[in-house]
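Participant: the following block contains a protein sequence and its predicted model.
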Amino acid sequence: MTEHASLAEHVDVLIVGAGPTGLALGVDLARRGVDALVVERGEGLSPGSRGKGLQPRTMEVFDDLGVLDAILAAGGDYPVGLVWQNGERVAEQNMFDPAETNEDSPYGAPWMVPQWRTQEILRSRLDELDGRVSFGREVTGIAQDADGVTVAFASGAPVRARYAVAADGGRSVIRRALGIGMTGETVDPNPILVADTRITGLDRDNWHIFPPQGDEGFLAICPLAGTADFQVVAQLLDDSAPDLSLDGVRKLVAARSHLAPEDVTEVRWASDFRPRAALADRFQQSRVFLAGDAAHVHSPAGGQGLNTSVQDAYNLGWKLGAVLRGEAPASLLDTYEEERRPNAAEMLGLSTKVHRGEARRGEATRQLGIGYRESSLTEETRAASDGLRAGDRAPNRTIAGVRLLDAFRGPHWTLLALGTAAPAVGNSDSDAVRVVEGPPTEPYGTGLFLVRPDGYVGWAGDTESGLAKYTERFNLGRPTGS
């Protein structure tokens, strides 16, 4: 135990950072009964629209976490892009490849919600679950030992936790304190200004695009769904510090569009950044995990950063819960880096290609195809499986009147028995596994499919042979007859 551990507040999990990543993890842990604390250096949730696009896979995650209705009420579809030149409308363009909403994926297209609103919704859900967020907690140090982690703050007592999660952004204090490197590249040498504004003189049915002209970079003005605001995004072609004031944004918008300076009536929030792609060398060091921007930094093009970050939390949450409840060995936590780091690397590459115009915002950016086929948690025992395989996302279907996304909702595992009898699985006094039985159903086909708490097929088989051994890894009980 560290020197100050006896004076510290004790929790099971300390989450540093109250952005979408930290709040989503807090929600997931709270519904699992884990004593977790989210700490944030700021005095409140961070403002700004930032990551405004929620991909279909993230919508499924939010369905499971119990915030989907609020997310749907707070946002809207992406508008069609409208290209302007010399004050004239010259072309329209879809910002994303067309996507169908179907039974497999009822949330087929990206959904726009300003990041500040997503954070508010997650915070509200965390409050409902009696989770905790503590603001004004600036981390100044971290120490680990065999039993846990102690985190010190600029003011107030330290916190002692069995595990800690760094969700404190691209400049992560925790990552730097641990000495974990971050390897990356500059995606675009030109800085970008982003601001939430109030603007008159533009319709809210289009994403207004002003291509580069002369020595001016591009300007894009997007109506933010569910608000009266427009998000202004502008490429800056020099290295001087951008003017983020109302006058500065007015001058920039007037110089690159047909709008007059006074058409920008308010700047509610503004920031700037340099697009880059970077990946942490490790996602775990002993009892500390990196998640979200602390682990991977994306160009905003394609809307992958926030979504990949939320899915980090979703992957880690059920594993922490299982280990802390004694249902799985601590080695289960090693699969977080094993599964998430390759996926983050893939999404980083995709974001960079979209930014450079080398890839479309299409099927891959929706993140429905992400899976864990190569994971040590994945077991595919069927003789032939040309379609869906263990490790893949479990697609939605309605089986014997049960909608699978409804069946998956909650912190449990789900056993699908399709065209075959369901073995008894799970302890008799536990609701750790829900069973859904029905006829053979595509794309699953016939067989048994054990779906993880995060919605991926962990084990698949033609018969129950081998299922018992798999479930014993998670203390789910032994199926009878195997």
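Facilitator: Perfect, thanks for sending it.

Participant: drop to CA atoms for contacts and neighbour counts, all remaining ones
Facilitator: Noted.

Participant: Leu68: how many residues sit nearby?
Facilitator: By other Cα atoms under 10 Å, 17 other residues sit near Leu68.

Participant: what does Ser309 give?
Facilitator: Around Ser309 there are 27 residues (other Cα under 10 Å).

Participant: I figured it hits Leu290, correct?
Facilitator: No. Between Ser309 and Leu290 there is no contact under Cα atoms under 8 Å: 10.1 Å.

Participant: please compare the first structure with the one that follows:
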Amino acid sequence: MPDSSIIPVLIVGAGPVGLIAALTLRKNGVPVRIIEKDSRVHVGQRGAAIMPRTQEIYKSLGILDDIHAKATPMNQVRMYRLPDGVEPLTTFVVEPGAEPSPARPYRNTSMLGQDHTEEILRTHIGRYDCQVEFGTALAGFRPEDGYVLAHVVKMVGDKEILEIIKCRWLIGTDGARGIVRKQLGLAFNGETLGATHHMVIGDIEMKGLDNKYWHYWGDMSTIMVMLRATEDDGIYFLFIGGHIDHAKVVAERAELERVIRIGTGRTDIQLGKVRYVAQYRPHVRMAVNFGKGRVLIAGDAAHIHSPFGGQGLNSGVQDAVNLAWKLSLVEKGVAAPLLLDTYAEERIPVIAEMLKATTKLFDSAMHVKAWDSANTEKAWRRGGELHMFGVNYRWSSIVVDERTPKEEIPVDPYGVSYSATDIVRAGDRAPNAPGLIILDSTGGQQRTTATSLFDIFGPSYHTVMVFCDGTDKPDQIWSCLGAYPLEILRKVLVCARSDDTRSWANIVNADVAVVDRDAHVHAGYQVQEDELVVIIVRPDGMIGGIVRSAHGVKQYFDGVFGAFSG
């Protein structure tokens, strides 16, 4: 009999990464507890940039509409001529706008303060009868045989109440200074950037500034940047650098006002509400591993870096969904715990490249001069690989590719050289495809509006897309899939034409059958009409397998569902 006193998963830290992990687990039916040492919700606009790839993940988790309802587009940067700080020196676009495409419906970065994102996530998690336990700190933990013993201290009024929690898995999303990584003894290798990188940051209400722009004075060695974070409350995310008394600026409002006035050359900017202000010195560090035994880490607990590029929260979100879908399968008893080893196997090479990219961006920005508008614009330019479409796991031990030779080692894990015209490979992000017509069991069109792949994919199952060749070969695929837990599979038949009655014979075996009316699926996945190809999309929206046979399907799912015995 299982021990009812053991909870499946304890998550330490209720920032976006911990909340994304919790929501993914709950959507997979796995009970969780989330504890947060702070007694109240986090305040701050940090982690405001939501990259297009993260928006796709939010779509899968069902929170994107709420995010977009509050988010704003990325602003133009306006730099000012000093010493008076009033005349614009240059105004430029940080991220050129891009129109949606069938494969990429979200092409532009959205801006939303981290506190708003957390509020949305807590609301969605609450629908699964799960609440964040604020004012509850992890004091320590001890791995036991088959579980982890966590010692937790909860503040009730002015009293400390000790609770001992038995959990099968403990996930540390408690940040770079958190206890989980430290107690695991995982080295946090890297560096602290130099004195010239020392800054004061904060969320501060500014009166007298136009909300249309990110306002920027000086150069990065004597920096004064005010980034508009929200349209409604006038709060700005503030960077102050240069030769200042950082501690005094943080401690004394009068000194903060003086530094802002001197740094901008402006007397018309009024300081309002100070939500928070703190010293900040960028670190570039990554843990040597992302877990040990039944204790795992994600987000800032596993890696920290420069804020330039907006990759931190977005990388943490990818950590969370990668870990959570695998842990869900382990908890359901259909995958062996060894599957969790692929979390670090896949994420560490990606994060290592991300650290290089963001450090390069930061160094570039630090050395550009305010008067050098061309190079300033180049240093601030965003897009490309920062959108994270090219992040891939092509070398992963659980990836199967019968169409393109599999990488033995990571070659370009962050997709720096990735092009939208490259052939789609196993381990890549799964493209979207709209305009799909759903068929009923007789081959007739259902009376519904057209759907898309992103409406078919989900975080609690693998999507198996079978492209028909008009033969009975798909029967072998369906028969092979019958050996695995069907509740965590979604079988999709993709027909090239609405008059393809040969393919319709396979409808009875599929959960969803669609006609690729506009050929977006075939084009996006480079599949020819009447070609038998099976695309296996993982719960995190990454392609796990591209195969041509039942043998390939079996190879992939045996690698993932290793514990399932039928």
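Facilitator: Thanks, I have it. Note that the structure is a prediction, hence the values are computed from the model and not measured.

Participant: TM-score for these two?
Facilitator: Overlay of the two chains. TM-score (TM-score structural alignment, normalised by the length of the first structure): 0.92; 470 aligned residues with a Cα RMSD of 2.4 Å.

Participant: just give me how far the lengthiest helix in the second structure sits from the chain centre.
Facilitator: If you go by DSSP state H, the second structure has its longest helix at helix 341-367. In this view, helix 341-367 of the second structure has its centroid 14 Å away from the chain centroid, taken as Cα atoms, centre = their mean, to the nearest Å.

Participant: matching residues in the first structure for stretch 537-547 of the second structure?
Facilitator: With TM-score structural alignment applied, stretch 537-547 of the second structure matches the range 451-461 in the first structure.

Participant: how long is the matching stretch from one end to the other?
Facilitator: 12 Å (Cα to Cα, to the nearest Å).

Participant: can you list contacts of it?
Facilitator: 61, 314-315, 318, 371-372, 377-382, 389-394, 408, 410-416, 447-450, 467, 470 (Cα atoms under 8 Å, 6 or more residues apart in numbering).

Participant: repeat that for stretch 126-135 of the first structure.
Facilitator: So stretch 126-135 of the first structure is contacted by 18, 23, 26-27, 30-31, 35-44 (Cα under 8 Å, 6+ apart).

Participant: buried ones in it?
Facilitator: The neighbour-count check on stretch 126-135 of the first structure (16 or more other Cα atoms under 10 Å) flags Leu126, Leu129, Gly131, Arg132, Val133, Ser134 as buried.

Participant: and the residues you listed, which is closest to Leu54 of the first structure?
Facilitator: Leu126 (19.3 Å; Cα to Cα).

Participant: I'd guess the closest one is in a strand, am I close?
Facilitator: No. Counting by DSSP: H, G, I helix; E, B strand; the rest coil, one finds Leu126 of the first structure to be helix, located in no strand.

Participant: any idea how far it is from Trp207 of the first structure?
Facilitator: Counting by Cα to Cα, the gap from Leu126 of the first structure to Trp207 of the first structure is 33 Å.

Participant: quick one on the thing from earlier: now the match of stretch 537-547 of the second structure, how far from the chain's geometric center?
Facilitator: Centre-to-centre, stretch 451-461 of the first structure and its host chain are 19 Å apart (Cα atoms, centre = their mean).

Participant: got it, and stretch 238-250 of the first structure?
Facilitator: Relative to its chain's centre, stretch 238-250 of the first structure lies at 31 Å (Cα atoms, centre = their mean).

Participant: tell me the buried residues in it?
Facilitator: In stretch 238-250 of the first structure, counting by 16+ other Cα under 10 Å, buried: Pro242, Asp243, Leu244, Leu246, Val249, Arg250.

Participant: measure it end to end?
Facilitator: Chord length of stretch 238-250 of the first structure, first to last residue, is 18 Å (Cα to Cα).
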